[in-house]
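Visitor: give me a model of this one.
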Amino acid sequence: MCGIAGFLAPSLHPDAAPGVVTSMLSLIRHRGPDEAGYYLDDGFAMGTVRLAIVDLAAGSQPMSDAAERHWISFNGELYNHVELREELRALGRPFRTHCDTEVVLQAWIQWGPECLTRFDGAFAFAVRDAVTGDLFLARDRYGKRPLFYTEHGGALLFASEMKAFRAFPGFRFTLDPRELASVFAVWTPLPDRTPFQGVRQLPMGGVLTVRGGRRTLRTYEELAVAAPPFEGSEEDAAAFVRETLRASVEKRLRGDVEVGVYLSGGLDSSIVTKLATDLSPREVRTFSVEFESAEFDESGSQRVVASHLGTRHSSVTVSGADIAEHFPSAVEHAEVPAFRTAFVPMYLLSRHVRDSGIKTVLSGEGADEAFLGYSLFRETMLRASWHELSGEEREAGLARLHPELAHFGPAHRKHMAGLFQQFSEERLPGLFSHELRYQNGRFAARLLEDRGIDPFAGVLDLVRTAPGYADLTAVQKAQWLEYKTLLAGYLLSTQGERMSLAHGVENRCPFLDPAVVRAAASVNLRFDDGSEEKALLKRAFRGELPASSLARRKQPYRAPGSAVFKDRRPEYLELVLSDTELGKLDWADPVFARKLVAKIMATPAEEISTKEDQAFVLLLSTALLDQRFVRDTAWPDASPESGLKIRTVVDNRRVLPRVGGMR
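Guide: Reported below is the predicted structural model:
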């Protein structure tokens, strides 16, 4: 795991290039605190801050082939590098290290961009051909690792985090009203978007080619949520799923450092922990978040699993005061508006993991998307069949959805039935599964100044133009949307990778192995009618996990919301409490924002609706982004003397003699 940054800037004065690239790397040094290096060519620079995990001694970056024609800056891990190395060796490709970065580079030289479909990994990287001048940027198929790019003054800038762009002369961030509206409506940036004008992210499964001043963006692999049905019995299917997951975990335990596990206490992380204890040569260390508030705490379930599997378990206890204190720092690392506070405890957990001496952890992200674990999928099934059901069947279906939520209880059943009746027909083309959820987003979008922007225009265009989307079932469309929006845009980024890498911890996701995703698609619905969440997955691990873990209904990971801010009144809350400060937010509707803030401040937490709570967190997090990224020019010292030792790998600027360095 690392961070990369660079630019293609023919007009930048050559003497300025070293200082610019080192400053860019310094701004993302938290991603790779072990070492850093950069490569310079005429008008081009790329560099890497490295978190050393595979081949600690010889994996320095940027890395080249022996002829120094092809150069790579690589962020992430290639989990099948062992198998690909052997295949490439058989084809005559030479290797000087045991690092997965060199496997990626040699695969690129051998197969070109077609190599990307062979990769099982979490990655984002840049490859430069020093002879042709071509530049390639690529990202993994599920968007596990970030890669942003923008054009400024004729220069193309790219980096693992947008904040690195602040180091380029004259670059400034501006919030984009159209993209903000979309983020507020669907809770995350869309696959190729960011909240800032002119800044884009390379979409999942995307490759950007820069050749002779022209940029070409294409998708090398489309997201597939459908697969031929599994041929075999339910018992065979359970064994197939178990073995596929086992192979995935085994690959993700590779490396030259100890690998820990995030243990939430739920089914998915418990399965990952079980497989890790079976396969790891070391005692497995597990890590969890505990909450002072019993409403959010799952420590009991976590301890049961840890005890059952014999892991060395530790946790960090998070209070409302902790969330309020660290919210601004977590938002700065996230770089996008957030609709809940649950990413802040993950920020604190990764700090605890790093302080415990662990650089790499496994987690359960992707399991609910692959194996239909979310209530969203059962809601979609129920709404899609609403007109075919009797009154008793509808009521029974509603009762099964959310027995843990009061507003789905018997006293509110009639109201919920009316709501489901109202949304039993599609209103937004292609978005049937998410229309109920998007009502909260529609409310939040009212916080923005009315510019006549349709907040759902972006996501409507996304599904309208997606190849094969129209042919998917309602549930498969729901899956596709979850992969493309909330998983990649929030769970893997804001709540996942960005919080882990804030403290130099790499997160690996066994459920997002392509083979696991394909396996899930082949067994879903055939062996799961929606009456029991992830029934086949539970069967695959029956007898190996505590009975309570298998019987326990999914409890979404949650954290205290707006109450933590109003109870403690941190200084930064003035950004939304003060009329003067609200007036500085040129993207906000001050009247609606003032009304919402007043209600949050005056109303007991239990009387605040989910949509109001989410809207408030979106408002506050965006105000912090506006202050930090748009209006604040006093960024931390980004000089080479700021604590990160950065070495020159190669300097091929025409105005300077060539400088040798690490290889």
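
Visitor: C-alpha only now, for contacts and for neighbours.
Guide: Will do.

Visitor: ranges for the strands of the stretch 301-450 of the chain?
Guide: Ranges of strands in the stretch 301-450 of the chain, per DSSP state E, counting those that start in this stretch, are 312-318, 360-362.

Visitor: can I get the ones you listed in CSV with distance to Arg200 and mean neighbour count?
Guide: Converted to CSV, these look like this (distance: least, Cα to Cα, whole Å; neighbours: other Cα atoms under 10 Å):
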stretch, distance to Arg200, mean neighbour count
strand 312-318, 34, 18
strand 360-362, 28, 24
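
Visitor: for the comparison step, fold the sequence that follows:
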Amino acid sequence: MCGIAGILKPNRPAEALGADIRGMLSRIAHRGPDGYGTLVDNGLAMGTVRLAILDPAGGAQPFGDASGRYWLCYNGEIYNYRELRATLEARGFSFRTTCDTEVVLAAWIAWGPDCLTRFNGGFAFALYDAETGDLFLARDRFGKRPLYYAIRGDTVLFASEMKAFLAVPGFSFEQDPDQLSSILAQWTPLPEQSGFFGIKSLAMGEYLSVKDGTLATRTYDALRFDIGPKVESEEEALEAIRARLSRSVELRLRSDVEVGVYLSGGVDSAIVAALARDFASKPLSTFSVEFEDAEFDESAEQRLVAEHLGTSHHAERIRHVDIANATPEAVFHAEVPAFRSAFVPMYLLSQRTKAEGIKVILSGEGADEAFLGYDLFKETLLRAAWRELPDEIRGPRLARLYPHLSHYGPEDSAAVTGLYAQFSEEKMPGLFSHELRFQNGQFSARLMKDKGDPFRAISELVANAPGYERLSPVEKAQWLEYKTLLPGYLLSTQGERMSLAHGVENRCPFLDPEVFALATSVNLKFDDGFVEKRLLREAFRGRVPDAITDKRKFPYRAPDAAAFAAEKPDYLDLVLSADELSKLPFLEPKFASRLANKVLTKPAAEISTKENQTFLYLISIALLDRAFVRREGLSASVLPPLDKAVDLTARRAEVNLPREASAR
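Guide: Next up, the predicted model:
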């Protein structure tokens, strides 16, 4: 795991480019505290800060091939690198390291962009062809690792995190109201959105080429639901689930440093931990978040799994004051507005994980998307069939919707009946599954002075997606989750950004192409989908405690506005002061002020879910403005030791190449 950055600026002196790239890397040094390296050529500089996990001695970057033509700055892990290496060796390639970085470079030389579909991993990389001057940027198929780019005049910038651009002379940040409106309404940035003017996120499953100053993006892996194996029986499905997940965990344990597991208290992480223990030569290290607030605490289940598996367990207990104190730093690392505070405890947990000497952890993200674990999928099934169902079937199915909600009773069922009758037909083309969720988003979008159409961008996304219209309602729901909330929040704000803030790499066994393909072929084939992840649970019954196997979905949450109301941190002036709110001219000040005062003064029981979400959006937008737009309260950054510095302009001069021959 690493962080990468780069700048292309014609006619800028090599010395100035070197200073630029060192400054950019210093802003993301938390991602790679073990070393850094740079490459400078005519009009280009790029570099890497490295978290050394595979071949610590031999994997320094930028990594070049033997000819000196191709250079790679790479962030992530390719878990099937050993198998790819064997294939490449059979083609005549030789290797001087045991690192996956060298395999990525050789694969590109062998197959070009076609190599991307062969990679099983989470990655983002920049590959420079010193002969042609072409630059390629690529991102993994599930959007596990981030990569941003921006164009300012004749300058092209890219980096793992946008904060690297803070170091670029003359670069300024400005929040984009249209993007903010979209983010507020849908809980997450869309694939290309960053929340700022002029900065784009490279979408999952895409690569970008820069040739002669022209940028072009291309999709190399579209999300498909028709590629799984044929499974004829439930027993065959259960065996396939066990086999593919076991293989996925085995691949993700490849490391030259110790690998731990995050335990949430749910079945997904318990399965990952059980499989990881199968391959462990010593007690597995596990880590969990505990809460002083019993409403959110799952420590009993976490300890049950840890004791059952015999792990060396570490728990980080989170109080309201911890959330309030850590929020500004966590938002700075997240870089986008957040609709809940659950990412802050993960920031603190990764800090604890690093303190315990662990650089790599496995977690259960992606299981709910693959195996239909969210209420959203059950709701979509029921709403899609609503008009054809007789009353005697509607009632029992409604009763099965929310078994995990202790307060859900007959009166709630009556209210839901009316809601489902209202939303049984599609109102927003292509977005049927998410229409109920978007109701809360409509409230959050009221923060914007001019919210426009907050669903225009997502409507265009689905309208332009090849084959989307042929998917079933539940497959459309999955597609939307894989394209929006999973990469835009769960894997980034709550996942990768919080772990890499402290130099900890997060690996997700459920985000394996083979696991995804299998899940798409067995979901709903042997049941009606009203017991979430039933096949996954049954596949591992007996491997984890029955109390965990049979536990219904308990979404990971943390105290939201209540933590800020209890602690009253100083930075709340950003949303309570009229003068401070006036610095955010795109916000509706009266609505924002009324909301903030209500949330911070009324009892928690009087604050609705949508008000909680909207307040978190408000405070994170204000903190992002302070850090990125006004550049106040930024943490100092220090580069790790220098691993490698490559100056191609000097090399060209040594062999007397004329400048025009080496120009890009």
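
Visitor: what's the TM-score here?
Guide: Remark: TM-score between the superposed chains equals 0.97 [TM-score structural alignment, normalised by the length of structure 1]; 655 aligned residues with a Cα RMSD of 1.5 Å.

Visitor: any chance of the strands of the stretch 301-450 of structure 1 in TSV, plus distance to Val186 of structure 1?
Guide: What follows is the strands of the stretch 301-450 of structure 1, written out as TSV (distance: least, Cα to Cα, whole Å):
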stretch	distance to Val186 of structure 1
strand 312-318	28
strand 360-362	28
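
Visitor: among those strands, which is nearest Leu618 of structure 1?
Guide: With respect to Leu618 of structure 1, and counting by Cα to Cα, the nearest of those is strand 312-318 at 21.2 Å.

Visitor: just to revisit the earlier point, relative to Leu398 of structure 1, which of the strands of the stretch 301-450 of structure 1 is closest?
Guide: Of the strands of the stretch 301-450 of structure 1, nearest to Leu398 of structure 1 by Cα to Cα is strand 312-318, at 33.3 Å.

Visitor: so where in structure 2 does that closest one end up aligned?
Guide: The aligned range for strand 312-318 of structure 1 in structure 2 is 312-318, by TM-score structural alignment.

Visitor: which residues touch the lengthiest helix in structure 1?
Guide: As assigned by DSSP state H, the longest helix anywhere in structure 1 is helix 234-252. The list of residues contacting helix 234-252 of structure 1 from outside it, by Cα atoms under 8 Å, 6 or more residues apart in numbering, reads 79-80, 230, 272, 275-276, 279, 362, 508-511, 513, 515-516, 519-520, 523, 527, 536-537, 539-541.

Visitor: just stretch 286-304 of structure 2 next, same as before
Guide: 260-266, 273, 306, 311-319, 345-346, 349, 353, 545, 548, 556-559.

Visitor: give me that answer again for 6 Å
Guide: For stretch 286-304 of structure 2, the surrounding residues in contact (Cα atoms under 6 Å, 6 or more residues apart in numbering) are 260-263, 265, 313-319, 558.

Visitor: what do you get for stretch 646-653 of structure 2?
Guide: Stretch 646-653 of structure 2 has contacts (Cα under 6 Å, 6+ apart) with Leu39, Val40, Asp41.

Visitor: residue nearest the centroid of structure 2?
Guide: Note on structure 2: the residue nearest the mean C-alpha position is Leu491, at 2.3 Å, using Cα atoms, centre = their mean.

Visitor: tell me how many other residues crowd the nearest residue to that residue once chain neighbours are set aside.
Guide: Excluding the flanking residues, the one nearest Leu491 of structure 2 by Cα to Cα, 6 or more residues apart in numbering is Lys144, at 6.1 Å. Lys144 of structure 2 has 26 neighbouring residues, counting by other Cα atoms under 10 Å.

Visitor: what's the helix or strand for Lys144 of structure 2?
Guide: Secondary structure assignment for Lys144 of structure 2, by DSSP states H and E: no helix or strand.

Visitor: can you give me the helices for the stretch 551-664 of structure 2?
Guide: 561-567, 573-576, 578-581, 589-601, 609-624, 648-654, 659-662 (DSSP state H, counting those that start in this stretch).

Visitor: let me redo that: the stretch 1-150 of structure 2
Guide: Going by DSSP H, counting those that start in this stretch, the stretch 1-150 of structure 2 shows helices at 14-27, 81-90, 100-111.

Visitor: ok, which of these comes nearest Ala126 of structure 2?
Guide: Taking Cα to Cα, helix 100-111 is the member of the helices of the stretch 1-150 of structure 2 nearest to Ala126 of structure 2, at 10.3 Å.

Visitor: the inter-axis angle of the closest one versus helix 81-90?
Guide: With axes from the mean of the first three to the mean of the last three Cα atoms, to 10 degrees as the basis, helix 100-111 of structure 2 and helix 81-90 are set at 40 degrees to each other.

Visitor: what comes up buried for helix 100-111 of structure 2?
Guide: Asp100, Thr101, Glu102, Val103, Val104, Leu105, Ala106, Ala107, Trp108 (16 or more other Cα atoms under 10 Å).
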